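Student: Everything below, folded, please.
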Amino acid sequence: MKILFITRGFKPAIGGTETYINELYDNLSKKHEIICIVHSNPKRKEQDNIFQINSLKTKNRTVSFLHFIINSIKIALKQKFDVIHANTEISGLSGIFIKFFKGKPLVTTIHDTGFIRFNPQWSWFGRASRRILKKIVCKFSNKVITVSPGVKNQLVRFLGVSNKNIEVIPYGLDTHKFNLRIRGNIRKKLNIKNKFLILFVGMLYPKKGLEYLIESLYNLSKKFSKFKLVLVGMEIYPGYKQKLIDLVDRFKLNDKIIFAGSVSYKEIPKWYIASDVFVLPSIDTEGLSLTCLEAGACGKPVVASTILEDTNAVLRNKTALIVRPRNVNDLTENLLKLIKNKKLRYELGHNGRKYSENFSWVKTSKKTEEIYINLNGGKN
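Tutor: Sure thing, here's the model as predicted:
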């Protein structure tokens, strides 16, 4: 079977949606021929089956999206394939046109429902547009994949998507890559051998609630000073990183916070192992946080907002301590609780490792492949 992937993010880029499509590609390309249409990346090696679309140098997200959609359609019309898989609703819009021009079935993965809660990343028009886009893409997709029951329920409740048209297939996890036996020299490299290391891994943008984390560390520093926060990830929302830097300056936390930037995915496990706790204080909807699962697989306790609890990425008081979104005091108190209680850190990390073993990219890929086969008339 020949499959067309449409995805703006692709290896070597890292992030939840990128890791998802990267792992599907690695698993399914062993058996099927896969063509990819992706955003260009200077670090990516040229491959005959990967078509790259140059990113526009513009701050206008709508123009950037339209540029990708139009060019992906042009490329796809020249290719032969049996099934289309669009990663996110932006790619799904391209997929709709390609579906009708080529007469091939469309599968779209919706990772989250960010239009529901207020998000400073989007204006009211942006949120309304995103909502309409998701609804259109879900309507015209032959099958919609969501990564958690929570996302499925929201699509049914808020967009009226048919329950029968949605398949829940959780993210997988490679527990061989993420485990307790990994060794690295991250602490030595950062010169923080004896500090309590708080880690964040992910894209730097408003949805992640990092400004509240920084403020909570100002409060924490009054009670405990031997800690470091390391932020691993690239900025994808213009101006947000500078906002965080300004906050660090304002609270005089320059010696306690490290912006590590983007790190290759194969190196990420070493950062988890080096840490004492992983924190994800999201303030807007998430799909299924891979980073929480990855941290757990490495035996690390997690502090996460209730938004992550809704996705099944963490279990309250079993793999993680749960805080309210935007609640600085909750963050401070729970981080301090873990700093003081080594036994609790061990218990949460131990449970996190066991819980992570329920997730497998092989299972995720197999279930996705079954959808392709059904839509392709049973042909493998």
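Student: Could you use CA atoms for every contact and neighbour count after this?
Tutor: Fine.
Student: Can you pull out the residues in contact with stretch 309-320?
Tutor: The contact list for stretch 309-320 (CA atoms under 8 Å, 6 or more residues apart in numbering) reads 148-151, 286-290, 292-293, 296, 301-304, 308, 322, 347-352, 355.
Student: quick one more, to check against the first:
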Amino acid sequence: MHVAILVKEFPPDVIGGTETQTVRMARELAVESGHEVTVYTKSYPGPEPHEDVPFDLVRVPTWHYSPFVSTLTFVLAATLYLLGDARNIDVLQCMMIYPSGAVGYLVSRLTGLPYFAWIRGGDYYFAREVAFKRRLLATVFDDALVLVQTESVAEDVREEFPDATLGVLGNGVDIPDRVADGDAATFVGRLKHQKGVHNLVSAVDGLDEEVVIVGDGPEREYLERLADGVDADITFIGEVPPDRVPEYLLSSKLLVLPAVDGEGLPNVLLEAMAHGVPVVSTTVAGIPDVVQDGETGYVVPPDDVDALADRIRRVCEDDAHRAELADNARAFVESEYAWDRLLAELDDVYESVAG
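Tutor: Prediction:
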């Protein structure tokens, strides 16, 4: 089967959870499942990066004068490219319902190409708050299958769009041979408000543990100033490539993901659990479906700094309890999110959508 995957951003230009997951998914679909795979994504200024990948990569022309112009030109160019290629494609997989799902709708209406969209997090939660984006969401929900990553996200969607046709399918994750045996309380992700790192900095005031913050973003300078005002050993690592994230997880005793909004199912959460690292996070979107409170980690309400601080200390200070959480977390991810399971379920989706 020829599978086309449409994703707005792609490494090395943007490295986030959706982008990292898309690269690995395309590789697994091509190598393990035997599909012909083509990924359509934005182009960026400068020399074209060299990608040594077992799938075709099409970078559509995109102007980057502003976020709006970038998104608009991506939608127009991706639509034109897919209109030209549609006769050779069996199914179109749109990573993010907005804006990729809107492209899928247009191309399907004009060519009959079967498609589905896959909500990743902020693409849905932020888009639904903007009137014209919400209308685009409704159009896709009325027209196609939309995958979500957890049952909690499905419930959120049904409250807003009760007639949506939904399926639940999470991310894939490798189960490494090694498990973590480190000492750090670690955060990995973009340093932007929705990640809640400001709450982490406040919560670890007075904590006698090493705190490592891996990632970069628009709030880094603010967070570094905030960290200067608390009594804690906080180290900012900066952005690291995806293949270096495991070394920081292996050096951790705890992953803290204090998201305040816009998350679907953060990939780093699954990676940490696969490495035997328990997680303290928040009751945002699909996170509680994976971080089962008191079993595989802890969840607290977003922006509740006192509760966040309490759970961080509880995990850090009780070695036996932390080991129990770590074992449960690894076993849960291995049973529910291994790549072979995801690929089998994704093949079922392709067969259902393509007919």
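Student: before we move on, the earlier item: so how do I select the buried members of the contacts of stretch 309-320 of structure 1 in ChimeraX?
Tutor: Buried residues among the contacts of stretch 309-320 of structure 1 (16 or more other CA atoms under 10 Å), as a ChimeraX selection:
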select :148,149,150,151,286,287,288,289,290,292,293,296,301,302,303,304,308,322,347,348,349,350,351,352,355
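Student: Strands - which of the contacts of stretch 309-320 of structure 1 land there?
Tutor: Within these, residues falling in strands by DSSP state E are Val302, Val303, Ala304, Ile322.
Student: Next one: the last one from Leu204 of structure 1, what distance?
Tutor: Same thing as Ile322 of structure 1. 21 Å (CA to CA, to the nearest Å).
Student: Over to Asn22 of structure 1?
Tutor: Distance from Asn22 of structure 1 to Leu204 of structure 1, by CA to CA: 20 Å.
Student: Give the full set of residues in contact with whatever residue of structure 1 lines up with Leu29 of structure 2.
Tutor: Using TM-score structural alignment, the equivalent of Leu29 of structure 2 in structure 1 is Leu28. Residues in contact with Leu28 of structure 1, defined by CA under 8 Å, 6+ apart, are Ile34, Ser365, Glu369.
Student: excluding its backbone neighbours, what's nearest the second one?
Tutor: If the residues on either side of it in the chain are set aside, Ser365 of structure 1 comes closest to Leu24, at 5.6 Å by CA to CA, 6 or more residues apart in numbering.
Student: repeat for the first one
Tutor: What sits nearest to Ile34 of structure 1 in space, not counting adjacent residues and going by CA to CA, 6+ apart, is Ile3, at 4.8 Å.
Student: Am I right that the one you found falls within a strand?
Tutor: Yes. Counting by DSSP: H, G, I helix; E, B strand; the rest coil, Ile3 of structure 1 is part of a strand.
Student: Next, count neighbours for it.
Tutor: 20 (other CA atoms under 10 Å).
Student: What of Pro170 of structure 1?
Tutor: 25.
Student: ok, now Asp246 of structure 1?
Tutor: Neighbour count for Asp246 of structure 1, taken as other CA under 10 Å: 12.
Student: Please apply the same query to Glu336 of structure 2.
Tutor: As a burial measure, Glu336 of structure 2 scores 15 neighbours (other CA under 10 Å).
Student: got the contact list for Leu83 of structure 2?
Tutor: Val107, Leu110, Thr111.
Student: what's the counterpart of the last one in structure 1?
Tutor: Same thing as Thr111 of structure 2. Checking TM-score structural alignment: Thr111 of structure 2 goes with Lys102.
Student: What segments of structure 1 are strands?
Tutor: Taking DSSP E, the strands of structure 1 run over residues 2-6, 33-39, 50-53, 83-87, 106-110, 143-146, 166-168, 196-201, 227-232, 257-261, 277-280, 302-305, 320-323.
Student: Looking at those, which is nearest to Ile373 of structure 1?
Tutor: Taking CA to CA, strand 83-87 is the member of the strands of structure 1 nearest to Ile373 of structure 1, at 8.9 Å.
Student: can you tell me what part of structure 2 the closest one aligns to?
Tutor: Going by TM-score structural alignment: strand 83-87 of structure 1 matches residues 91-95.
Student: average gap between the matching stretch and structure 1?
Tutor: Stretch 91-95 of structure 2, aligned to structure 1 and superposed, deviates on average by 0.8 Å (mean CA distance after the TM-score superposition for structure 1).
Student: And the helices in structure 2?
Tutor: Along structure 2, the stretches classed as helices by DSSP state H are 17-31, 67-85, 102-111, 122-125, 131-143, 151-160, 197-203, 220-228, 245-250, 267-274, 287-290, 305-317, 319-336, 339-354.
Student: what's near enough to touch the match of Thr111 of structure 2?
Tutor: If you count contacts by CA under 8 Å, 6+ apart, Lys102 of structure 1 has them with Leu77.
Student: same thing but 10 Å
Tutor: Ala76, Leu77, Lys78, Gln79, Lys80, Phe81, Asp82, Ile96 (CA atoms under 10 Å, 6 or more residues apart in numbering).
Student: The first one contacts Gly95, correct?
Tutor: Same thing as Ala76 of structure 1. Yes. Using CA atoms under 10 Å, Ala76 of structure 1 is in contact with Gly95, at 9.2 Å.
Student: got any residues that touch both of the two?
Tutor: Shared contacts of Ala76 of structure 1 and Gly95, counting by CA under 10 Å, 6+ apart, come down to Leu4, Phe5, Ile6, Ile84, Phe101.
Student: Just confirm the residue nearest to Ile34 of structure 1 contacts Ala76, I think it does.
Tutor: No. At 11.2 Å, Ile3 of structure 1 does not count as touching Ala76 under the criterion of CA under 10 Å.
Student: Between those two, which contacts overlap?
Tutor: Ile35, Cys36, Ile84.
Student: Most neighbours of all the residues you listed, which one?
Tutor: Ile84 (27 neighbours).
Student: State the distance from that residue to Ile245 of structure 1.
Tutor: Per CA to CA, Ile84 of structure 1 is found 41 Å from Ile245 of structure 1.
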